[in-house]
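Provided below for reference: sequence and predicted model.
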Amino acid sequence: MLTRSLKHITLALIVFIWVVPFIALLTTSMRSEVASKTSGFWQAYTPTELGHRFSTHNKGSDAFMVLEGNILERLNKDRESYQLSGSITSILFKGRVPDPENPGKTILLRRLVPPGEVMDVRGGEFIFDEAGDFTWTFPEATAPKPKNLEVFLNQDPVFGADAFVEVLFENKNVTNALISSFIVTIPATIIPITIAAFAAYAFAWMRFPGRDWLFVVVVSLMVVPTQLAFLPVLQGFSGIASWATQLNSWMTDCELDGTCQVASKTFASLWITHTAFGLPLAIYLLRNYIVGLPRELLESARIDGANHLQIFTKLIVPLSVPALASFSIFQFLWVWNDLIVALYIGPADASDLVFPIRLQKQLGTFQDQLHLLNASAVISMIVPVIVFLSMQRYFIRGLLAGSVKGG
């Protein structure tokens, strides 16, 4: 009983650690810039007392004796989104009043006036209620200048999608980064899965000299740190680019318009690098799954005259969907969130940067605009979450690949 409770507590703690930061990012991204700077995300779901400034009326208004209006309407007059609502708690009165200790002199008074109390504003009686309705009364018709008043509002929670609209549609860099990430991630997920599936079938059901030793070598590559391979990989791509540049200048007249140079850091270099780094784990996962499939099924297919390609495409692939989906999740999440490989191997042109690099650069672009930074972070998280949720039913089965006979 104690062990089960400890497991539940541990699981709840893990969920809490992962879910709370995402909720914080999502909440901040849907708040206004002022709200995100003045209060924490945990205060966004309860009424919060905040100060605002409103003007009693517009310039050039006609003379009046009584002016009626609503403070909330005046506050929301120029707001297209994040409309304010709630109850008025007080208005900050600032003005000079007679000094009771020094007759004939005045002092500057600052105090919070609650709803229902009359204020002297520009010679008129100003009174308001909690709903925001106010009345400004003068003894005779007059045309006073608009008065700016500081009002404190017990503000209801308010959310909007302005940050997402600004990030996606007003900042082309984010949209380009999203497209670049898809261009890199989709091929870098499909290519290693395809190669690994063929290799796993060969290691599981085909007989050839050195098969077991070759499998050991492939699996051993998983222990090679990614950072250790950067230098030879970069040297290899630089050599290929140099050779391609020379070939281009020899076969074409590119020297006339200066287009001979072939870049060494491209999307293709990222596809190759991610494929190379992802293949050992993919082959290991898929081989362990495929080797556990019923031998009788494959022998029956051979008796019916099926060759290796037919067995692979019509039997192995349909039966290996859980393992394929499991690795797809791993590879997609790894490539989508990758920063270091894209930084050293990927293209450096501003329009081709992948999303993790663009997100890192936005720390300087948006500076202290937390709502925009968090909106970008949420966008980068939404795609992996969708991929995981759509394939989660295969996830556990894929993780257990090869542990039970028959997969």
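All right, it came through fine.

rest of the way, CA atoms for contacts and neighbours
Fine.

what about the strands in the stretch 101-250 of the chain?
With DSSP state E, counting those that start in this stretch as the criterion, the stretch 101-250 of the chain has strands at 106-113, 119-121, 124-128, 133-142, 148-155.

Turn these into CSV, columns for mean neighbour count.
Shown next, in CSV, are those (neighbours: other Cα atoms under 10 Å):
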stretch, mean neighbour count
strand 106-113, 13
strand 119-121, 16
strand 124-128, 20
strand 133-142, 16
strand 148-155, 19
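
count of neighbours near the nearest residue to residue 74 once chain neighbours are set aside?
Spatial nearest neighbour of residue 74, excluding adjacent residues (Cα to Cα, 6 or more residues apart in numbering): residue 54 at 6.2 Å. For residue 54, the count of nearby residues is 18 (other Cα atoms under 10 Å).

before we move on, what about residue 88?
22.

What of the one 4 residues further on?
Using other Cα under 10 Å, the number of residues around residue 92 comes to 16.

let's bring in a second one:
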Amino acid sequence: MSLDARQSRTARFIKHSIIILLVTIWTLPTLGLLVSSVRDKDQLTTSGWWTALITNSQSEVFRLPVAADQIEVADGYEIRTQLFDQGAQNRVTSWGLRADDLTANAPDLEAQFNKNSTLLVAQDGTVVWHSSEKFTHKRGPRLFFGADYPPRFGLDNYREVLSSEGVGRAFINTLTVVLPATFVPILIAAFAAYALAWMDFKGRFFFLAMIIGLIVVPLQMSLIPVLRLFALIGSVLDVPSKSYVTVWLAHTGFGLPLAIYLLRNYMASLPKDIIESAYMDGATHFQIFVKMILPLSMPALASFAIFQFLWTWNDLLVAAVFLGQGEDKTVMTQQLIELLGSRGDNWEILTSGAFISIAIPVIVFLSMQKYFVRGLLAGSVKGG
């Protein structure tokens, strides 16, 4: 093998290794989110997702039942309880009556509790507290134990999210926001892009430069001015300043600069000869746009549709500012936050909620994937 061939082979190996590494780094968080979404809640809150297939050992504390739970047996009285849920495969490894003496006793061996009673903690979590005299305590003592917890998986997190009140309505509300907020900008941007690409009028490049400049303007800078404008219009027309119409208009305004820029570059890269031939044959600009430009621009239209759909579906800020609150206005991102509670006690359901919320965007992306790269790359080399 020649030196050039070996160098080329080494270069390909390095290039492919770097690509595989980048893809792995990119997909690792998603893999962790998926694994966490099907893990048991208790294990999810105490260990990382990378330990999902490993048996975890941890210390727990359990308060024994009160005297009212005792039963009378042949040789005295007993209080029976269970440390684990029914069907759990957990195993007790040691136990004690003090936190600093967790390994004092082994499971399945009866130990003296006090002068009148003994305590047995079985490996499967069964606790038998036996006494020769009647129990009279009003508050059960604490039992400290160590246990091995095998991996547990299930769909409980998904059931909790899907069965929560308001999730179905929030899903419909999100679609109500997303569909018009995706198609309206595309419709307006297509006309504007054709005008900037193929129609000769004064100030065309100035408008194009303005549009490119608007792409880099942070959305947060325009929230208050736009909201005040909507409030003013609402007071004049006696209509609500926060409604689906306002959030549609807001998403349309924020999405138009990028849409016009992408579509204009694509349309400008189309063969000039066929446009001029159609114009010489007597076709109007509208006929050329409808019958020629739109069919040829489907990759670019689909690319921006994916961008706009994903952005509006995952949006929280614009919906909170321009749509407001209420059962008929809460979108999925807001509903997931409400499911967490005021203190974020149920944060673990975010893992399953995230996968539920991305189901529709994934379907949209996969169905339009063949247009995605074509639409992004077209026009990037040549522009009119």
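Okay, I see it. In this text the structure is predicted, and so the values were computed from the model without any measurement.

TM between them?
The pair, once superposed, lands on a TM-score of 0.74 when counted by TM-score structural alignment, normalised by the length of the second structure; 361 aligned residues with a Cα RMSD of 4.5 Å.

ok, back up a step: can you pull the contacts of the residue nearest to residue 74 of the first structure?
By Cα atoms under 8 Å, 6 or more residues apart in numbering, the residues touching residue 54 of the first structure are 71, 74, 75, 148, 149, 150, 151.

Report the buried residues of stretch 305-317 of the first structure.
Buried residues in stretch 305-317 of the first structure, counted by 16 or more other Cα atoms under 10 Å: 311, 312, 316, 317.

The aligned residue in the second structure for residue 312 of the first structure: what's it in contact with?
Superposed on the second structure with TM-score structural alignment, residue 312 of the first structure falls opposite residue 289. Contacts for residue 289 of the second structure (Cα under 8 Å, 6+ apart) come out as residue 194.

before we move on, the earlier item: tell me the spacing between the residue nearest to residue 74 of the first structure and residue 157 of the first structure.
Distance of residue 54 of the first structure to residue 157 of the first structure, computed by Cα to Cα, to the nearest Å: 20 Å.

Repeat that for residue 220 of the first structure.
54 Å.

for residue 205 of the first structure, same thing?
61 Å.

How many residues are close by residue 130 of the second structure?
By other Cα under 10 Å, the residues close to residue 130 of the second structure number 26.

Name the nearest residue to it, sequence neighbours excluded.
Residue nearest to residue 130 of the second structure in three dimensions, not counting chain neighbours: residue 78, with 4.5 Å by Cα to Cα, 6+ apart.

just to revisit the earlier point, neighbour count: residue 220 and residue 157 of the first structure, which is higher?
Neighbours per residue, other Cα under 10 Å: of residue 220 of the first structure and residue 157, the larger number sits with residue 157, 16 against 12.

In the second structure, what sits opposite residue 205 of the first structure in the alignment?
Under the alignment (TM-score structural alignment), residue 205 of the first structure maps onto residue 198 of the second structure.

check contacts around its match.
Neighbouring residues of residue 198 of the second structure by Cα under 8 Å, 6+ apart: residue 268.

try 10 Å
Residues near residue 198 of the second structure by Cα atoms under 10 Å, 6 or more residues apart in numbering: 264, 267, 268, 272, 275, 276, 285, 289, 384.

Can you verify my assumption that the fifth one contacts residue 293?
The one in question is residue 275 of the second structure. Yes. Using Cα atoms under 10 Å, residue 275 of the second structure is in contact with residue 293, at 8.7 Å.

Next, show the common contact partners of those two.
Both residue 275 of the second structure and residue 293 are contacted by residue 285, under the criterion Cα under 10 Å, 6+ apart.

quick revisit: kindly indicate which of the contacts of residue 198 of the second structure lies nearest residue 320 of the second structure.
Lowest distance from residue 320 of the second structure to these (Cα to Cα) belongs to residue 264, with 31.6 Å.

And for that closest one, the neighbour number?
For residue 264 of the second structure, using other Cα under 10 Å, the count is 27.

what sits against the counterpart of it in the first structure?
Aligned counterpart of residue 264 of the second structure in the first structure: residue 287 (TM-score structural alignment). Applying Cα under 10 Å, 6+ apart, we find residue 287 of the first structure in contact with 196-205, 215, 281, 320, 323, 401-402.

at 6 Å instead, please
200, 204 (Cα atoms under 6 Å, 6 or more residues apart in numbering).

The one 10 residues further on too?
Applying Cα under 6 Å, 6+ apart to residue 297 of the first structure gives no contacts.

which residue in the second structure lines up with it?
Taking TM-score structural alignment, residue 297 of the first structure has residue 274 as its aligned residue in the second structure.

give me the element its match is part of.
Element membership for residue 274 of the second structure, per DSSP states H and E: helix 272-280.

mean shift of the next helix or strand after that helix relative to the first structure?
Next in sequence after helix 272-280 of the second structure, counting helices and strands by DSSP H and E, comes helix 285-288. Here the mean offset of helix 285-288 of the second structure against the first structure after fitting is 3.3 Å, by mean Cα distance after the TM-score superposition for the first structure.

after helix 285-288 of the second structure comes which helix or strand?
By DSSP H and E, the next helix or strand past helix 285-288 of the second structure is helix 294-296.

Just give me the mean distance for whichever helix or strand comes after that next one relative to the first structure.
Elements were assigned by DSSP H and E; along the chain past helix 294-296 of the second structure, the next helix or strand is helix 298-313. Aligned to the first structure and superposed, helix 298-313 of the second structure gives a mean residue distance of 1.6 Å (mean Cα distance after the TM-score superposition for the first structure).

and residue 391 of the first structure, how far is that from residue 22 of the first structure?
20 Å.

ugh, wrong one, residue 239 of the first structure
For residue 239 of the first structure, the distance to residue 22 of the first structure (Cα to Cα) stands at 43 Å.

Same check on residue 354 of the first structure?
In this view, residue 354 of the first structure and residue 22 of the first structure are 21 Å apart by Cα to Cα.

just to revisit the earlier point, reformat the strands of the stretch 101-250 of the first structure as JSON lines; add distance to residue 232 of the first structure.
Converted to JSON lines, the strands of the stretch 101-250 of the first structure look like this (distance: least, Cα to Cα, whole Å):
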{"stretch": "strand 106-113", "distance to residue 232 of the first structure": "70"}
{"stretch": "strand 119-121", "distance to residue 232 of the first structure": "77"}
{"stretch": "strand 124-128", "distance to residue 232 of the first structure": "74"}
{"stretch": "strand 133-142", "distance to residue 232 of the first structure": "73"}
{"stretch": "strand 148-155", "distance to residue 232 of the first structure": "59"}
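
out of those strands, which comes closest to residue 33 of the first structure?
Of all the strands of the stretch 101-250 of the first structure, strand 148-155 sits nearest to residue 33 of the first structure, with 15.2 Å by Cα to Cα.
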